[in-house]
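Peer 1: please find the sequence and the predicted model below.
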Amino acid sequence: MKANIGSADRVIRIVLGLLLLSLIFLVEGPGRWWGLLGIVLIATALIRFCPAYAVLGTDTCHNQPPVPGQKH
């Protein structure tokens, strides 16, 4: 799986993921479970691959060196 998430995209995903996760602790009722979507954003940021980007052909990882251990 080829990395398709760039550095700026990773930072944005981590920040938004943490904000969404905070909903679990700050919101009452069933709306709090939307915070679990933060796990998806954080996970995709950490592995530097987004399946939705792959389907759409999007790549924010321009001109960056490959991540060790990932296929090109």
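Peer 2: Perfect, I can see it now.

Peer 1: okay, CA-based contacts and neighbour counts for the rest of this
Peer 2: Will do.

Peer 1: just checking, residue 45 touches residue 15?
Peer 2: No: the pair residue 45 / residue 15 is not scored as a contact, 10.1 Å apart, by C-alpha atoms under 8 Å.

Peer 1: what about the longest helix in this protein?
Peer 2: helix 7-26 (DSSP state H).

Peer 1: which residues do residue 45 and residue 15 both contact?
Peer 2: Common contacts of residue 45 and residue 15 (C-alpha atoms under 8 Å, 6 or more residues apart in numbering): none found.

Peer 1: check it against this one:
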Amino acid sequence: MALFRTANVGTEDRVVRIVLAAIAAIAAYAYLAAPWSYVAYAVALILLLTAVVRFCPAYALFGASTCRRPTAH
């Protein structure tokens, strides 16, 4: 479970995920028909959840991270 304690979503990435989640939710509500609206809502929920908890399982799977690393002085 130590894997879930490590944040791998940086600040800029969080902002992008929140904006994309809002766009997907608006598109699902206003423009998409039933099967595709459910997909868009699911995508929006996943993007919002990963932005809030600062952890992306796909990033962890591939060893990626958008968090800034502390610089050595």
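Peer 2: Sure, I can see it. Quick caveat, the model's predicted, so the values are computed rather than measured.

Peer 1: what's the TM-score here?
Peer 2: Once superposed, chain against chain, the TM-score is 0.79 (TM-score structural alignment, normalised by the length of structure 1); 64 aligned residues with a C-alpha RMSD of 1.3 Å.

Peer 1: in terms of helices and strands, where is the spatially closest residue to residue 56 of structure 2 that is not a sequence neighbour?
Peer 2: Nearest non-adjacent residue to residue 56 of structure 2, counting by C-alpha to C-alpha, 6 or more residues apart in numbering: residue 50, 5.5 Å away. Element membership of residue 50 of structure 2, judged by DSSP states H and E, is helix 34-53.

Peer 1: structure 2: which residue goes with residue 32 of structure 1?
Peer 2: Across the two structures, residue 32 of structure 1 finds its equivalent in residue 37 of structure 2, going by TM-score structural alignment.

Peer 1: tell me the centre residue of structure 2?
Peer 2: Nearest to the mean C-alpha position of structure 2, by C-alpha atoms, centre = their mean, lies residue 47 at 3.3 Å.

Peer 1: what residues are up against the equivalent of that one over in structure 1?
Peer 2: When structure 1 is aligned by TM-score structural alignment, the residue opposite residue 47 of structure 2 is residue 41. Shown in contact with residue 41 of structure 1 (C-alpha under 8 Å, 6+ apart): 13, 14, 16, 17.

Peer 1: let's have those residues in a markdown table, adding distance to residue 37 of structure 1.
Peer 2: Putting the contacts of residue 41 of structure 1 into a markdown table (distance: C-alpha to C-alpha, whole Å) gives the following:
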| residue | distance to residue 37 of structure 1 |
| --- | --- |
| 13 | 11 |
| 14 | 12 |
| 16 | 10 |
| 17 | 7 |
